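Enquirer: Have a look; sequence and predicted model below, questions after that.
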Amino acid sequence: MQAISTNTRKLTITDYLLATLLVLITLACIAPIWHTVAVSLSDKSAVEGGKVLFVPVDFTWNAYLKILDDAKFFRAFAVSLERVVLGAGIQFLLTVLMAYPLSMNAREFKGRNVYMWFIVFTMLFGGGLIPWYLVVKSLGMLNSIWALVIPGAVPVFNVILVMNFMRNLPKELKEAAYIDGSGPWHLLLRIYIPVAVPALATVTLFSIVAHWNDFFQGLILMSKPENYPLQTYIQQLVVQLDLNETDSDKLEQAAKLSNKSLNAAKIFVTIIPVLLVYPFLQRYFIHGITLGSVKE
């Protein structure tokens, strides 16, 4: 009976070194989150004494119970959620509508090279912070959700990524659609968008994370604290335990609560939405980046 040969490669020292390096990088990414969770679940005395590293000391839910009573936190959370929905939706729409015609060749879209030059120019050069603020102010968008959405409505990097992905699609798809009587809109909605899901999911993830994590625009464009998005609210946290409570139970809870624990709990809660969204888009991420960034 003939033996079946198996081609197995022996692991080398380089393989072990690379595996060790990847494990260390993974631990370096997880460690801050783990420490934040441990601090949020630890007792005040342990946190203030610097005894908490990666395991909660004197486990308690006081920080999270305090968050449930914080109306400002939930108001900021709602502002960020509204910003993500509007911002990511508008960016998706404008990115597709701009990338689709630019994916055509110069023969199909006359003046394409002029538009490309203009787009690349805006990506490399900006007017500066003060002109940007003055434009937003002159449009009357200060202290409104649109100030957080409209100024970044056309992310040029995302447009180029989707454009290159569409340009790499087989020409036979477009030719067959034209033969069947499809017009430009039908071609976009029924063929290009379904086929370009990896690239579109990737840029959507970029948009969601960028809008959710940004605190600077809220700090500059919002003068009223009730209009702050969540990250701006978190950034503004200093020692803010409300000691004006009249309820004895709440005073007792505040006495047991460290500001470090409370802030750590709020930071961890802000991470949860991204952690929930990311796994659903992860499978498109590498594919969309690879095919959308190689060619022009």
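Expert: The structure has been received and is ready for your questions.

Enquirer: make it CA atoms for all contacts and neighbour counts henceforth
Expert: Will do.

Enquirer: ok, then the element right after the helix or strand containing Leu81?
Expert: Here Leu81, judged by DSSP states H and E, is contained in helix 71-102. Next helix or strand after helix 71-102 toward the C-terminus (DSSP H and E): helix 112-124.

Enquirer: which parts of that next one are buried?
Expert: Arg112, Ile119 (16 or more other CA atoms under 10 Å).

Enquirer: repeat for stretch 68-81
Expert: In stretch 68-81, counting by 16+ other CA under 10 Å, buried: Lys72, Phe73, Arg75, Ala76, Phe77, Ala78, Val79, Ser80, Leu81.

Enquirer: hang on, the earlier thing: can you give me how far the helix holding Leu81 is from the chain middle?
Expert: Chain-centre distance of helix 71-102: 10 Å, with CA atoms, centre = their mean, to the nearest Å.

Enquirer: Same question for stretch 153-160.
Expert: 14 Å.

Enquirer: Below is structure B, check it against A:
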Amino acid sequence: MHAMNTTKHRLTLADYLLAALLVLITIVCIAPIWHTIAISLSDKSAVEGGKVLFLPVDFTWNAYLKILDDGKFFRAFAISIERVALGAGIQFIITVLMAYPLALNSREFAGRNVYMWIIVFTMLFGGGLIPWYLVIKSLGMINSIWALVIPGAVPVFNIILVMNFLRNLPKELKEAAYIDGAGPWYLLLRIYIPLAVPALATVTLFSIVSHWNDFFQGLILMSKPENYPLQTYIQQLVVQIDLNETDSVKLEELAKLSNKSLNAAKIFVTIIPVLIVYPFLQRYFIHGITLGSVKE
């Protein structure tokens, strides 16, 4: 019996090949990030000479010190945190409140098909950049945090994912709840939302990453640098290096700093929050996006 169990668990050539493939994929995914970190910690001459691969050459913190040497960085970081909290929160509420009625059939929600066509239409067609900007300006949101939050408050793709997830839940749950006297709000808050945690965690991750990584809206909608979110601030950091700087100490710092090192440092700094958040939501990701993408 023991010999049979040993044979049953013996690794085959296919297992070794699969493990080797997974290790290779892991290395391919990690290598660019590792290379970026090495460049950000290397001296200008080594970076410009192409000597940096996966280990820092002439280790230095100059690139990170340049990012952190004034309060603008921390202000931009706080604005991005506020943007993510408000943006992801508003998108979560709107996604749930729109996906729930759209998950009902036409008999339960009259006009459902009309609303679905309107939603799909907004995915396929847009008014363009200039009308988009003029609408936001006419609403008086320029240079405010709401300009970064309200224009993307209705995430159509996320709504469709959650809607399809809810439609795939057993109909017997809803029928049993109605028989017991539950209303629509009770059904949503006590049954549907707890069961839809994988889908909601997935779309929340999409919202967080989208708001955190976006720099273009801050560049267009913020005319004052002190209102820039972090991504916009870092994007402008290299562009706005003051070449007329008269302070000899700062000139010496700029002479030691490579644009490649600075770009690598800003890339690494901006991915740290996502790396922190992702492990907590990753276990829901595959399950949520798979079930949410299946149409009944």
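Expert: In hand now; what should we look at? The shown structure was predicted, so the numbers you read here are calculated from the model rather than taken from an experiment.

Enquirer: For the two chains, what TM-score is obtained?
Expert: The TM-score (TM-score structural alignment, normalised by the length of the first structure) is 0.89; 293 aligned residues with a CA RMSD of 2.5 Å.

Enquirer: just curious, which of the buried residues of stretch 68-81 of the first structure is nearest to Gly181 of the first structure?
Expert: Looking at the buried residues of stretch 68-81 of the first structure and their distance to Gly181 of the first structure, the nearest is Leu81, at 41.3 Å (CA to CA).

Enquirer: counterpart of the closest one in the second structure?
Expert: With the correspondence set by TM-score structural alignment, Leu81 of the first structure lines up against Ile81 in the second structure.

Enquirer: residue contacts, that match?
Expert: Trp212 (CA atoms under 8 Å, 6 or more residues apart in numbering).

Enquirer: what about it, distance to Ile136 of the second structure?
Expert: In this view, Ile81 of the second structure and Ile136 of the second structure are 22 Å apart by CA to CA, to the nearest Å.

Enquirer: Check Ser258 of the second structure too.
Expert: 38 Å.

Enquirer: Which of those two has more residues huddled nearby?
Expert: Ser258 (22 against 18; other CA atoms under 10 Å).

Enquirer: Burial check on the nearest residue to the more buried one once chain neighbours are set aside, number of neighbours?
Expert: Leaving out its chain neighbours, the residue that sits closest to Ser258 of the second structure by CA to CA, 6 or more residues apart in numbering is Lys44, at 4.8 Å. If you count neighbours by other CA under 10 Å, Lys44 of the second structure ends up with 24.

Enquirer: Test my guess that Lys44 of the second structure contacts Leu257.
Expert: Yes - look at Lys44 of the second structure against Leu257 with CA atoms under 8 Å: they come within range, at 5.5 Å.

Enquirer: Show me the helices in the stretch 151-296 of the first structure, by range?
Expert: Under the criterion DSSP state H, counting those that start in this stretch, the stretch 151-296 of the first structure contains helices at 156-167, 171-179, 184-187, 193-195, 197-213, 216-221, 230-235, 248-255, 259-293.

Enquirer: Need those helices in JSON lines (columns: distance to Leu27 of the first structure and mean neighbour count).
Expert: Formatted as JSON lines, the helices of the stretch 151-296 of the first structure follow (distance: least, CA to CA, whole Å; neighbours: other CA atoms under 10 Å):
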{"stretch": "helix 156-167", "distance to Leu27 of the first structure": "30", "mean neighbour count": "23"}
{"stretch": "helix 171-179", "distance to Leu27 of the first structure": "45", "mean neighbour count": "12"}
{"stretch": "helix 184-187", "distance to Leu27 of the first structure": "46", "mean neighbour count": "13"}
{"stretch": "helix 193-195", "distance to Leu27 of the first structure": "36", "mean neighbour count": "14"}
{"stretch": "helix 197-213", "distance to Leu27 of the first structure": "22", "mean neighbour count": "21"}
{"stretch": "helix 216-221", "distance to Leu27 of the first structure": "29", "mean neighbour count": "18"}
{"stretch": "helix 230-235", "distance to Leu27 of the first structure": "25", "mean neighbour count": "21"}
{"stretch": "helix 248-255", "distance to Leu27 of the first structure": "33", "mean neighbour count": "13"}
{"stretch": "helix 259-293", "distance to Leu27 of the first structure": "17", "mean neighbour count": "17"}
